[in-house]
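Enquirer: any chance you can model this:
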Amino acid sequence: MRHGVVLLPEHRWARARELWARAETFGFDHAWTYDHLMWRTLRDKPWFGTVPTLTAAATATSRIRLGTLVASPAFRHPVTFAKELTALDDISGGRLVCGLGAGSGGHDEEVLGSKPLSPARRAERFEEFVELTDRLLRSPVTDYAGRYFTAVDARTVPGSVQRPRVPFAVAATGPRGMRLAARYADIWVTAGRPGWGEPERYDRALPHLAGQVRAMEEACAAVGRDPSTVRRLVVTGAMIRDVSDSVSAYRDACGLFEAAGFTDVVLHWPRDGFPYQGRIEVLEDIAHTVLAPGGAA
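Expert: Here you go, the predicted model:
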């Protein structure tokens, strides 16, 4: 089981640098930050840009993988985004993971004055976003004409450090998204039930999560891909709760997730208030007893 942590991009770098460095020291395999212009609930609080934050984190660390959780077409264009990704992959020495998601039609799009899309149009836009980003990162020259995105003689030179491109972590919970993930993802991502319903304790969420794993395996089989070639990552803390309440809870949750077919689990760096309120002492205990060499989830 690989272990990851999400750090919100909310601190000035003098403080944030310390947190990203500690995430590596703690022994996490990967660290992520959310790719949004802001969250509605935190719109009056500090919120820094994702790519600059990850670039700075790359210079403050040397081993841990770094990723977007998740970038979406809500405010990004594949051509400009691919340029940022290749630079970040280079600066990090090939440690970047590009997390991608369809976007939920929230504050990111509203602040740009975008008109809401239907679920079908949103899925269609996401398919173009992933397809074109994939092409740009694999080829030095790309032309593309879609309904939502266009690229004319777009150059991506020298390309990614990682070959054939930066790995994709595709968030998907429905059949259409899972088919897309089966074609393009190196890692499939779920945070549990879609939407913003009532959070569930990790053991009660497990039947639904196990069903999602089976659906993802079926999507892989449908496109002729070996399901074992796709890692399965579960993000906890929002719809899946109580995972980081204690070391024993974390061990128990990791064991259940692994038995259900997950390869990676992600929790959140504890905050003083909502959301992701928690105690840093628990994270330190998890690091010392689970993530440290010789520890076991």
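Enquirer: going by C-alpha atoms from here, please, whenever you check contacts or count neighbours.
Expert: OK.
Enquirer: helices of the stretch 151-297 of the chain, start to end?
Expert: 175-184, 202-222, 247-260, 280-286 (DSSP state H, counting those that start in this stretch).
Enquirer: which strands or helices does the shortest one pack on?
Expert: Think helix 280-286. Here helix 280-286 touches helix 247-260, going by 3 or more Cα pairs under 8 Å, 6 or more residues apart in numbering; DSSP states H and E.
Enquirer: what is the helix it packs on packed up against?
Expert: Looks like helix 247-260 contacts helix 202-222, helix 280-286 (3+ Cα pairs under 8 Å, 6+ apart).
Enquirer: and this one, so I can compare the two:
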Amino acid sequence: MRLSTVILPIHRWAKGRRVWEGAEELGFHAAYTYDHLSWRSFRDGPWFGAIPTLTAAAAVTRSMRLGTLVTSPNFRHPVTLAKELISLDDISGGRVTLGIGAGGAGFDATVLGQEAWSPGERADRFAEFVTLLDRLLTEDAVSYAGEHYSADEARNIPGCVQEPRLPFAVAATGPRGLKLAARYGQAWVTTGDPKLFETGTPEQSVLAVERQIGRLTEACAEIGRDVTGLGKIMLTGFTPDRARPLDSVDAFVDFAGRYTALGITELVIHWPIADSDFAADQAVFEKIATEAVAQLG
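Expert: This is a model prediction of the structure:
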């Protein structure tokens, strides 16, 4: 099991740099950030761009992987995103993972002045977005005319450092998204079942993730892919037990053990932020980072 962290882009770089350097010093496999223009309770506070933040982080870290959890089509276009990702992959020396999802109906969905897309349109756009982005990151020149996105001789030379392209971690729970994860993903991302967040139990959450993995397995089988070769990432903090896994090393090991037994291969915990949904004791957090993986075996 790999343990990673997600660092929200809320700090001016003079402070943010120390956080990203600290994540590498603690031995996290990867450090991710959210790719939003603002987010929920942080909307009226500082919030910086994901790609510039990851670029700065790439310059002050050496081995830790970096990425987004997650990027969505809400305010991105595949052509411009591909250029930024190729640049970031080069600057980082091939350490980038793109977490990507369909997006939701929050602030990002309307900030450019458009109406929020329906769930069906989000799914349509996501499928086209991922398909085109895959081509843009693997081919030198791409022309494409789709229903939602187009490219006219889009050039991406020399391409990614990682071959054939940087890995995709596809966030999905519905049938169409799971098929995209099976076809294009090097990993799959879940936060659990959002319907259980307020009123569910930890036991129900485990069963829900088990069912998600079962559907992912079926999606892989349909195209002849072995699901064991697909990484399974769980972004924590959105299950009914929420912050309790960060109360102690033992609490985290108990929580993590239940999900790794299902086949989760990477758990992602939020870097503590005081007076927020992600508040946690920093000393306990650091102890989890340095001791939990060894206890999990």
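Enquirer: among the helices of the stretch 151-297 of the first structure, which is the most enclosed?
Expert: For these, the largest average neighbour count (mean count of other Cα atoms under 10 Å) is found in helix 175-184, namely a mean of 20.
Enquirer: mean shift between it and the second structure?
Expert: Taken over the aligned residues, the distance from helix 175-184 of the first structure to the second structure averages 0.7 Å (mean Cα distance after the TM-score superposition for the first structure).
Enquirer: just the strands in the stretch 1-150 of the second structure please.
Expert: 2-6, 30-33, 65-71, 96-100, 141-145, 150-155 (DSSP state E, counting those that start in this stretch).
Enquirer: could I get those as CSV with distance to Gly192 of the second structure and mean neighbour count?
Expert: Formatted as CSV, the strands of the stretch 1-150 of the second structure follow (distance: least, Cα to Cα, whole Å; neighbours: other Cα atoms under 10 Å):
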stretch, distance to Gly192 of the second structure, mean neighbour count
strand 2-6, 16, 22
strand 30-33, 18, 25
strand 65-71, 14, 24
strand 96-100, 16, 25
strand 141-145, 35, 14
strand 150-155, 33, 16
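Enquirer: can you redo those as a markdown table with distance to Asp254 of the second structure?
Expert: Converted to a markdown table, the strands of the stretch 1-150 of the second structure look like this (distance: least, Cα to Cα, whole Å):
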| stretch | distance to Asp254 of the second structure |
| --- | --- |
| strand 2-6 | 14 |
| strand 30-33 | 22 |
| strand 65-71 | 24 |
| strand 96-100 | 26 |
| strand 141-145 | 48 |
| strand 150-155 | 47 |
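Enquirer: can you give me the distance of the equivalent of Phe262 of the first structure over in the second structure to Val209 of the second structure?
Expert: Counting by TM-score structural alignment, Phe262 of the first structure lines up with Ile264 in the second structure. Distance, Ile264 of the second structure to Val209 of the second structure, by Cα to Cα, to the nearest Å: 9 Å.
Enquirer: residue contacts, the residue sitting furthest away from the middle of the first structure?
Expert: Distance to the chain centre peaks in the first structure at Asp153, reaching 29.3 Å (criterion: Cα atoms, centre = their mean). The neighbours of Asp153 of the first structure, taking Cα atoms under 8 Å, 6 or more residues apart in numbering as the test, are Val141, Thr142, Asp143.
Enquirer: re earlier: among the helices and strands packed on helix 247-260 of the first structure, which is nearest Arg17 of the first structure?
Expert: helix 280-286 (16.3 Å; Cα to Cα).
Enquirer: and that closest one, which stretch of the second structure?
Expert: Under TM-score structural alignment, the match for helix 280-286 of the first structure is residues 282-288.
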